[in-house]
Structures are given as structure tokens and as C-alpha cells.
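Student: Just to be clear, the model below is a prediction. Sequence and coordinates:
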Amino acid sequence: MDEEMMIQMTHVQKRFGTKVAVQDLSLQVQRGEIFGLLGPNGAGKTTVIRMMTTLLRQDAGKILVNGFDSLSQARRVRQQFGLTGQTASIDQDLSARENLQIFGRLNGLSRAAAKHRAIRQLVADGSTVVLTTQYLEEADQLADHIALIDHGQLVASGTPTALKQTVGGQELELEVSATTAVTPAKDILQAMLGQDVRVAERTLTVPLDTASLTPVTEILMRLQAAQITVSNFAMHAPSLDDVFFKLTVGTN
């Protein structure tokens, strides 16, 4: 047992009939950190949490929580956890986290500030937080370390900064005025930049190679020459949404 690790999952597997929910998953959560567990719907996040907290037994592999084995020492494992959902409750049904947020609001904090301070205070008091959320911006702001799973397998793990660096540097995002212009605009971007182009309705996003000598003005001029009207464009650094798309949605 590594004393610095609060949770260790080693080659964990779980099946439901013929469906493989979690496949050969290994994770390590350091003591005192905020650990984000992310993935698309059906990726296996809930199954992982249920196995961590002994609500489900894994079919194979080993799970240690604060040194206690989830199968042979399930009672001791349950004593290590406080498990709360993110849904709203009322009165006595409020979770510990929601109570912290309410008192933060009563003390003049904004909703976002109260939420963030509540989680940070748990860690400052010595807790280890495993955060599962569908809000990637929330994970980006709060998590010290993130594991991204898809189809029950680990596809990426690291700090938010390190994960975003895997996508690349700056990205160009532009919106064309007509849906008929999407395909020709995509072809031009791919030909000029040699990069895969992501498309969402009339918005196209493409990584910009920092070593490339192709300026954005030249790209816009080429699109204009092809009679493609660009209604909006911007450059931005990659986000966790970009990582999520590249490693999960973009591969499916």
C-alpha cells in the first residue's frame, strides 16, 4: 500500500451479463486531492464509484481505500466514505456539500464561489474528494487530477493543464454563414493546415500548429476567395471540452 494513495484500483473489471461495464481499469487517487472522474454517458463512471464504495463487487482486480480491501474489508471501506449526489434537496435531505454552499451564500458569497469554497474546505480539512460531473468547466477549475474513461476503460489521466496540452496549442474557431458552406470550408482548412477539423452545425474548429507559417488572415482570404462568408471567428486555448471530444466523442 502506497501511503500517499487514498484509493488504488488495479486491473478492475465488472460485467453485467454479457455487457462489459469496466474493463481492466487502474486508477490511483492521492490523499488530500480533488480527483475528477469524467466520461460520456455510459462510460462506466457510476459503476466505478459504486465499486469504490462497496455498493457493487468487482468481478476481477483489486480496490484499496485507505489501505482497506473493498471485498474482504468492506465495512472498513464504507467507514472511509461520505457519498453525496449533486441533485438538489430540501430541509433535512440536504447533503453536507449543499449545507456548506447554503452557509456560504448566507455569508455573501456568490453561488459559484460558495460551491468552490465548500469543496476546497473539505480538502483543507484532510478529505480526499472524488468528483464526477458532466460540467467540464467545473472539473477544470476544481480538480487537481483527472481521469477520463470511455467504454469502461481509462483513455487519459493527468492534471487539467497536462490533458489540455495533449490537444495542442491555439485553436481557430470560425462560424460560416450558411450550412452549405460547411463542407467546402472544412476542405479548405484541412488542405491549408493539415489538421482534422471538428464541425458542430455551422462552427468549425481546427488546431493551429505553432510552427505553421500560415497566418489566420491568409485562411480568411482563401475562404473569401471561395465565396464562403465567415460570420464569426476566434482563437482560443484548448479546453477540457476539446480533450473530451478528441478522446471520446471524436473516436466513436
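Tutor: The structure has been received and is ready for your questions. Residues are numbered from 1 along each chain as shown.
Student: can we go C-alpha only for contacts and neighbour counts from here?
Tutor: Will do.
Student: who's sitting farthest from the centroid in this structure?
Tutor: residue 225 (39.3 Å; C-alpha atoms, centre = their mean).
Student: Report the secondary structure state of the nearest residue to residue 110 once chain neighbours are set aside.
Tutor: Excluding the flanking residues, the one nearest residue 110 by C-alpha to C-alpha, 6 or more residues apart in numbering is residue 104, at 7.9 Å. What DSSP: H, G, I helix; E, B strand; the rest coil gives for residue 104 is helix.
Student: what sits against residue 104?
Tutor: Going by C-alpha atoms under 8 Å, 6 or more residues apart in numbering, residue 104 touches 110, 114, 118.
Student: Go through the residues you listed and say which is closest to residue 73.
Tutor: residue 118 (30.2 Å; C-alpha to C-alpha).
Student: hang on, the closest one packs against residue 96?
Tutor: No: counting by C-alpha atoms under 8 Å, residue 96 is not a contact partner of residue 118; they are 9.2 Å apart.
Student: who has more neighbours, these two?
Tutor: residue 118 (21 against 14; other C-alpha atoms under 10 Å).
Student: Roughly how far does that one sit from residue 89?
Tutor: Taking C-alpha to C-alpha, to the nearest Å as the measure, residue 118 falls 17 Å from residue 89.
Student: Take this one as well and set it beside the first:
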Amino acid sequence: MTNENAIEIKNLTKKFGDNIAVNDISFDVKPGEVFGLLGPNGAGKTTTLRMITTLLKQDSGTIKIFGHDTAKEGKDARSMFGLTGQYASVDEDITARENLMIFSRLNGLTRAQSKQRTEELLSEFSLENSADKNLKDFSGGMRRRLDLAVSLITRPALIFLDEPTTGLDPRTRLQMWETIRQLVKQGSTIILTTQYLDEADQLADRIAVIDHGKLVKIGTPEELKQCVGGTKLKFVVDDDGKIQEVENMLNKQFSLNPKVTDNKVDLILNKKNQLVAVLNALDEDNISTSHLVVEEPSLDDVFMSLTVGKN
């Protein structure tokens, strides 16, 4: 593999009538990374994904997949990736083995090659014991694993996972996460869309947040968390008579702006070393506290900060 980007998107735009679904978006995806696309419903991420995978033609802008322009070299670009959607694209009336054989042949493999690849994928996705069962008897997790296996028949360098764990139970979600991590270890590049922010936090190396068709922020999960504020500190002041004293101290000594409700104090720390300093100041002033909670910023905070209230 060369050092070129897995995906290069420049000034991508798509309109539906008077509605601008995707508005001048540009970003790159590096080889070997998990790149997350996040955004509320209707934000434009699905339209963006459909254009990248050549299912929808852009109005303007360019998309390159490992150097292949999707508008000019669509066949070459499509040969580089596999796509797994939210719902299984396999036939429920036949077995997992038969599905894999059929899709292998459709992808141009010979009968012998199809048989070999089918056995490899059944083993890789722990489906050997269920290989000859009809899909109607499969659990949700087994269906998702088979759908992912189908998308990997040709060993694509780039894999699009569109909400791969939707509807799965927690145990099966964790199994799917491990499968995705293994794909990355084997050299795959992954584009991930998900409605689960913890999933993006766990898996993505970088995340692009899209809202109203625009790219509003891009960075690592940690970089995105840092942009919405510092550590949250919550506690209860045991002596109601000292509430005002606590509020004044936090304002004057630390330049913090606490939210005080009855005897409950909520605040966001500006600096990493402020937590210890605030606790020491409370102790020095003989202020007794309880129900102390320290929370680091989450992707939920990022999502709410960047998208909510703009609709």
C-alpha cells in the first residue's frame, strides 16, 4: 500500500431541490485508521456515505479512493472497498454457507476459490457451527456477522460500516467491536457511522461531526472532548449556611462560575490541576461536602454542544 490517503474528499456538495444536503465538505481518511462519521438524523452523513460509495452522484466536488476518482474511475474505486449496511443484504431462505458461496461467485471468484473463501469467513466470524442453518434461525448478532463477512469476500482495503451494531445486545456488540479491531490489525481502513457515541469513542481514531450538511468539527475523540470544556465537578455542601461562602470562594479564588441549586454545586474546571486545588480550598475553609462526583467530558457532551439547538 502506498502512502496516499485511503479517501480524499474536497468540496463535496449535494442538493435535493432547494435543500443542500451536503455543503462543501472536505476531509481525508488515512490508511489503517477507523474514521467515524457522526451527526443527528438528517445531518447529511448518510448522503455523504452514499456519495463516497458511488451509490449517489455528487453535484460538485471530488472523491478519491486510494487515488481513484470515483467520478472518472468508478469501477477501480469500487474494487477497493466493501460496504456493510444497517440491515442484512443476504437471503434469509438459504444457509450462511450458501449465501457466502453465491456472493463469492458474484464477486468473480471461481467455484474452488468461492469454497475456500467461504470456509475462511465462516471460521473467521465463528459461524462454522451454524453454517448450514437457514438465516431465519439466526440471532441478530449472527446475521450482522454474516453481513460483515459478505462485505469482506474480496478482502477490500477499505470497509464501510453503516451502524454495524444497531439492534444488537451488549455482549454481541462487544464481539463485533473485537471483530472490527481485528480487521484494523490486519490492515483494513474503516469508515464507521453509528448512533452509539460510546462505540465511536471506543473504536474511532478520528471523528468528523456533520450537522446541517456541514462539517462542524473533526479530530480524535480526546481532541473533541477537550473542545467542549474541562472536567465536571459536582458535590453537596453539608452545611446550608456555607453555600454563599462556597460560591464566593469558587468565583473569586478560581474564577469559576458554579451552578448552585439548593445545596448542590455543579461546575466545570478550567484547568487540569484545579480539582485538587478546589478540594484543598474547601478543606482549608472547613467546609464539609458529600456526594462528590468527578466527570470527564464525553462524546455525548461533544455531540450536544456541536449539534443540539441548531435545528
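Tutor: Nice, I can see it. Nothing here was measured: the structure is a model prediction, and the numbers come from that model.
Student: on that earlier part again, so of the contacts of residue 104 of structure 1, which ones are in helices?
Tutor: 114, 118 (DSSP state H).
Student: Find the residue at the geometric middle of structure 2.
Tutor: By C-alpha atoms, centre = their mean, structure 2 has its centre lying nearest to residue 200, at 3.3 Å.
Student: How about that residue: what's its closest non-neighbour residue?
Tutor: residue 36 (6.3 Å).
Student: try residue 226 of structure 2
Tutor: The nearest residue in space to residue 226 of structure 2 (C-alpha to C-alpha, 6+ apart) is residue 297, at 7.3 Å.
Student: on that earlier part again, reformat the contacts of residue 104 of structure 1 as CSV; add distance to residue 143 of structure 1.
Tutor: Shown next, in CSV, are those (distance: C-alpha to C-alpha, whole Å):
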residue, distance to residue 143 of structure 1
110, 20
114, 16
118, 13
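Student: Which one of the contacts of residue 104 of structure 1 is nearest to residue 3 of structure 1?
Tutor: Out of these, the member with the shortest distance to residue 3 of structure 1 (by C-alpha to C-alpha) is residue 118, at 25.8 Å.
Student: Map the closest one across to structure 2 for me.
Tutor: In structure 2, residue 118 of structure 1 lines up with residue 179, judged by TM-score structural alignment.
Student: could you pull out the strands for structure 1?
Tutor: Assigned by DSSP state E, the strands in structure 1 fall at 5-16, 19-30, 34-38, 60-65, 68-69, 129-132, 145-150, 153-158, 171-176, 198-200, 203-207, 230-236.
Student: Make a markdown table out of those strands and add distance to residue 246 of structure 1.
Tutor: Formatted as a markdown table, these follow (distance: least, C-alpha to C-alpha, whole Å):
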| stretch | distance to residue 246 of structure 1 |
| --- | --- |
| strand 5-16 | 25 |
| strand 19-30 | 20 |
| strand 34-38 | 14 |
| strand 60-65 | 29 |
| strand 68-69 | 35 |
| strand 129-132 | 19 |
| strand 145-150 | 11 |
| strand 153-158 | 11 |
| strand 171-176 | 13 |
| strand 198-200 | 9 |
| strand 203-207 | 11 |
| strand 230-236 | 16 |
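Student: Just tell me which of these ends up closest to residue 51 of structure 1.
Tutor: Between those, strand 60-65 lies closest to residue 51 of structure 1; by C-alpha to C-alpha that is 8.1 Å.
Student: Relative to structure 2, what is the average displacement of that closest one?
Tutor: For strand 60-65 of structure 1, the mean deviation from structure 2 after alignment is 0.6 Å (mean C-alpha distance after the TM-score superposition for structure 1).
Student: which residues are in contact with that strand?
Tutor: 6-14, 24, 52, 69-71, 77, 80.
Student: Structure 2: helices as residue ranges?
Tutor: Using DSSP H, the helices of structure 2 run over residues 45-52, 74-78, 96-106, 111-124, 140-151, 170-185, 197-203, 221-226, 243-254, 274-284, 299-307.
Student: what's the second one packed up against?
Tutor: If contacts are counted by 3 or more C-alpha pairs under 8 Å, 6 or more residues apart in numbering; DSSP states H and E, helix 74-78 of structure 2 sits against strand 68-69.
Student: The same query, at a cut-off of 6 Å, please.
Tutor: On a contact count with 3 or more C-alpha pairs under 6 Å, 6 or more residues apart in numbering; DSSP states H and E, helix 74-78 of structure 2 meets no helix or strand.
Student: Could you pull out the buried residues of that helix?
Tutor: 77-78 (16 or more other C-alpha atoms under 10 Å).
Student: Average offset of that helix relative to structure 1?
Tutor: Taken over the aligned residues, the distance from helix 74-78 of structure 2 to structure 1 averages 1.2 Å (mean C-alpha distance after the TM-score superposition for structure 1).
Student: which bit of structure 1 covers that helix?
Tutor: By TM-score structural alignment, helix 74-78 of structure 2 lines up with residues 74-78 in structure 1.
Student: now that stretch, how far from the centre of its chain.
Tutor: In terms of C-alpha atoms, centre = their mean, to the nearest Å, the gap separating the centre of stretch 74-78 of structure 1 from the centre of its chain is 28 Å.
Student: List the contacts of that stretch.
Tutor: Contacts to stretch 74-78 of structure 1, defined as C-alpha atoms under 6 Å, 6 or more residues apart in numbering, come from residues 65, 68.
Student: just stretch 179-195 of structure 2 next, same as before
Tutor: Contacts of stretch 179-195 of structure 2 (C-alpha under 6 Å, 6+ apart): 31-37, 157-163.
Student: now swap in stretch 48-58 of structure 2 and tell me
Tutor: With C-alpha under 6 Å, 6+ apart, stretch 48-58 of structure 2 has contacts from residue 14.
Student: Kindly recompute the last result at 7 Å.
Tutor: Contact with stretch 48-58 of structure 2 is made by 12-14, 22, 63, 70, as judged by C-alpha atoms under 7 Å, 6 or more residues apart in numbering.
Student: For these, give me CSV that also has distance to residue 293 of structure 2 and neighbour count.
Tutor: Compiled in CSV, the contacts of stretch 48-58 of structure 2 are given as follows (distance: C-alpha to C-alpha, whole Å; neighbours: other C-alpha atoms under 10 Å):
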residue, distance to residue 293 of structure 2, neighbour count
12, 44, 21
13, 44, 23
14, 45, 23
22, 40, 26
63, 46, 27
70, 50, 21
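Student: out of these, which one sits closest to residue 278 of structure 2?
Tutor: residue 22 (45.3 Å).
Student: Correct me if wrong: that closest one contacts residue 46.
Tutor: No: contact status for residue 22 of structure 2 versus residue 46: not in contact, 9.7 Å apart, counting by C-alpha atoms under 7 Å.
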